[in-house]
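A.B. asks: Give me a model of this one.
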Amino acid sequence: MKRLLGVALGVLTAIGGFVDIGDLVTNAVVGSRFGLSLVWVVAVGVIGICLFAQMSGRVAAVSGRATFEIIRERLGPRAGLANLGASFLINLLTLTAEVGGVALALQLASSVSPMLWIPVAAFAVWLVIWRVKFSIMENVTGLLGLALIVFAVAVFLLHPDWNQLAGQALAPAVPASEESTTYWYYAIALFGAAMTPYEVFFFSSGAVEEKWGRKDIAQSRINVLVGFPLGGLLSVSIAACAAIVLLPRAIEVTSLSQVVLPVAEAGGKVALAFVLVGIVAATFGAALETTLSSGYTLAQFFGWSWGKFRRPAQAARFHVAMIVCLLVGIAILATGVDPVAVTEFSVVFSAIALPLTYLPILIVANDRQYMGKDVNGRLTNAVGLVYLALIVVAAVAAIPLMIITGMGS
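C.D. replies: Okay, here's the model as predicted:
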């Protein structure tokens, strides 16, 4: 029972990280344009994030320290600063997108302008981080986010042509109406959405928050193997709903309301209510994760006191850093920029920053000074090197493909 309850961290990381505003929009866009021909990227992303999150969680459980803190110590301040710069800027961009995503989700539920919801969403994020215990935060947000399972239910209620969907998934091909460069651009966007850096830093820091030790390594594996595949299943369900309803009608996703359209068509008002609860919970959970990750990365790099297990007065700089990040996010959104556009930028730039994020984790997980007998095995290292190569290729190709395709337009 304890292990089952402990899976909440993995569920929160999956719901708030794997199925955040980036995945909601990107998977729906891909489904409406390419069907399920890019579902293989989700599978690759799930395996990759499971691999690196498991390493990160194991490092935290064995050392009792968060990954970013060890990265600075192990690689030195210069390499650590490069890692910090890439991770923090992408995290800040993602935080902005998530706060905007909460506002868009609340607009769907209330018909009130998202510009009015943005400061409310940011204040709610700050209030939860300031006052709510970590365990309560992860349990409530993770469980409410499970309402997104309605996307999977909707796939069955829509009575699709299963042979056609299977053909799209098992024999992927570029549709005649699309360019191959656009196909690969969205493949990288999906990959970046699945392996956003903040997921790993949040998972590692969350393990320290919950005081994991060597005895909890098995718990870490359960969290990873339950949470992230669940997120992958929900991502595929979002793409499948778009492929069934939007693709035949040539409707391209440009707003969050179009993402939920297939669910409303499948299950009416009841299904729509579930999906709205799930989207608000997922985007709010992601906003909590990215805000905390901003504080975690800065505090761990500079050696500040950090963590929700400490009173705010005992970790003042940690909390001030998060407040500043939220204010920056509000300022960016106040310019009137489309949160969906911010989301598209964030997932692509996540792919660009991946090498600086994941290489240090791979190095630390192989360091016996920190890990002792719990260093990576040969199989983990072999798969890790394959993924490192994929990450480098994605990072190098992202900007050229973004320019050539005009961000997939």
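A.B. asks: hey, let's count contacts and neighbours off CA atoms from now on
C.D. replies: Fine.
A.B. asks: Can you check which helix is longest in the protein?
C.D. replies: Across the chain, the longest stretch assigned as helix under DSSP state H is helix 256-302.
A.B. asks: packing partners for that one?
C.D. replies: Secondary-structure packing of helix 256-302 (3 or more CA pairs under 8 Å, 6 or more residues apart in numbering; DSSP states H and E): helix 21-34, helix 67-110, helix 114-131, helix 134-145, helix 150-157, helix 197-209, helix 217-245, helix 316-334.
A.B. asks: out of the ones you listed, nearest to residue 358?
C.D. replies: For these, proximity to residue 358 was assessed by CA to CA; helix 197-209 is nearest, at 8.0 Å.
A.B. asks: thinking again about what came up before, closest to residue 11 out of the helices and strands packed on helix 256-302?
C.D. replies: Closest approach to residue 11 among the helices and strands packed on helix 256-302 (CA to CA): helix 217-245, 4.5 Å.
A.B. asks: Proceed likewise with the subsequent sequence, for comparison:
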Amino acid sequence: MKRLLAVTLGILTAIGGFVDIGDIVSTSEAGARFGLSHAWVLVVGVIGICVYAEMAGRVAAVSGRPVFDLVRERLGPRVALVNLIGSYLITVATLGAEIGGVALALQLLNGAPYLLWVPLVAVLLWLALWRVRFETLERVFGLAGLALIVVLVSAFSLGPDFGGVTHLTPPAGENWPTYWFFAIALFASAMTPYEVFFFSSGGVEERWTARDLNLSRVNVFLGFPLGGLLAFGFLATSAAVFHPLGVRVDTLGQAVLPAGLAYGQIGLALAIIGVFAATFGAAMETSLSAGYTVAQYFGWAWGKMLRPRQATRFHLVVLVSILIAVAALLTTIDPIQLTEYMLIFSAIALPLTYLPILVVANDRRYLGDKVNGRFANALGLIYLVIVVAAAVAAIPLMVMTGMGG
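C.D. replies: Alright, predicted model coming up:
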């Protein structure tokens, strides 16, 4: 049982990264508009995040230090500062969307406007991060997020045209720029920068050593593919229900509706519980990631392994990040739209995140004989080319398509 619970860090990271509020709606909208023709993007994204998360976990386990800490030391404060600013802004934007996503899930449960839930969600989030142990958080929300399996099972009950997986062209009524816009958004959602920073820092929080390399890899190669499968569940159920009708999906209620059609109230309830757990877990990840990156850059004490008074500045950054996110939501910006913008700007920042990780993972001063092998470097370079291409194409496609409209 202890070994089983030990992989919940990967489950929490993967569920929070692959099925946050924006990704739930973006995969659902992609399924509604393009059927299963974007399924290949999820596969590419899963492989990519596994490649770099394995590096990040190995760095943390062997060196005993998180990736961002070593990036600053290896590449210097100026390069790391650019990385810090980009990742922090994207992380806080994502945090706002996740808090909004939790509020939207609560709205589905009782009908009260989601903005009324935002302050309460923020308070609960802060209390959980301040008072609850790291291991407890990852296990409770990582395992509760598995309720989303009902969406994946619903996909097979509803019977979409699985032959559409091989149709790599936009259907009638859609065009190539919009097709590629959604492809980049889905890819960026799989490779969001905060995931590797959270995973690496989480490994340090759990005191991984070189003896835990296999545990780190199990977290990566079990957790992230699971997150990809759950994301595929939203893509497939939307393709089964909405694509034949030509109906677009732009709300959380539409995204979880297929589970209700497949299994009635029980299916709908499980889907909503899963969405609540996934978005709250993602809110925890992004809150902590904001604190991790800032504290690690400036060399402050950090982490939930320390009492709040021992890492005051770290917890202050987390609190300020939550307040900024709440302030953004209270402007009445749509949290789903906020996340969609975040995904595009995240795509732009991907090279700033993954190039430094590749550099550190090849540095023998930190990893000794545990540096990347030829296969890991080959995959790392291939994905570096892909993320650069996505970064270059993101803004032009956003402008050409009007955010995929």
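A.B. asks: one step back: residue range in the second structure corresponding to the longest helix of the first structure, please.
C.D. replies: Helix 256-302 of the first structure lines up with residues 252-298 of the second structure when matched by TM-score structural alignment.
A.B. asks: Now find how far off-centre that stretch is within its chain.
C.D. replies: Its chain's C-alpha centre and that of stretch 252-298 of the second structure lie 10 Å apart, by CA atoms, centre = their mean, to the nearest Å.
A.B. asks: again with stretch 250-258 of the second structure
C.D. replies: Offset of stretch 250-258 of the second structure from its chain centre (CA atoms, centre = their mean): 19 Å.
A.B. asks: Name the surrounding residues that touch it.
C.D. replies: Residues from elsewhere that reach stretch 250-258 of the second structure (CA atoms under 8 Å, 6 or more residues apart in numbering): 21, 24-25, 28-29, 104-105, 108, 151, 154, 234, 237-238, 241, 249, 268, 271-272, 336.
A.B. asks: mind listing what the equivalent of residue 223 of the second structure over in the first structure touches?
C.D. replies: When the first structure is aligned by TM-score structural alignment, the residue opposite residue 223 of the second structure is residue 227. Contact analysis of residue 227 of the first structure by CA under 8 Å, 6+ apart lists 7, 10-15.
A.B. asks: quick one: the match of helix 256-302 of the first structure to the first structure mean distance?
C.D. replies: With mean CA distance after the TM-score superposition for the first structure, stretch 252-298 of the second structure departs from the first structure by a mean of 0.4 Å once superposed.
A.B. asks: next one: stretch 387-401 of the second structure
C.D. replies: Mean for stretch 387-401 of the second structure is 0.2 Å (mean CA distance after the TM-score superposition for the first structure).
A.B. asks: From the contacts of stretch 250-258 of the second structure, list the buried ones, please.
C.D. replies: Buried members of the contacts of stretch 250-258 of the second structure, counted by 16 or more other CA atoms under 10 Å: 21, 24-25, 28-29, 104-105, 108, 151, 154, 234, 237-238, 241, 249, 268, 271-272, 336.
A.B. asks: Let's have the contacts of residue 227 of the first structure in TSV, adding secondary structure and distance to residue 350 of the first structure.
C.D. replies: Output for those, formatted as TSV (DSSP: H, G, I helix; E, B strand; the rest coil; distance: CA to CA, whole Å):
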residue	secondary structure	distance to residue 350 of the first structure
7	coil	26
10	helix	21
11	helix	21
12	helix	20
13	helix	17
14	helix	17
15	helix	18
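A.B. asks: Weed out the non-buried ones from these.
C.D. replies: Neighbour counting by 16+ other CA under 10 Å classes 7, 10-15 among the contacts of residue 227 of the first structure as buried.
A.B. asks: Tabulate those (a markdown table), appending distance to residue 136 of the first structure.
C.D. replies: Below are those laid out as a markdown table (distance: CA to CA, whole Å):
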| residue | distance to residue 136 of the first structure |
| --- | --- |
| 7 | 13 |
| 10 | 14 |
| 11 | 13 |
| 12 | 11 |
| 13 | 14 |
| 14 | 16 |
| 15 | 15 |
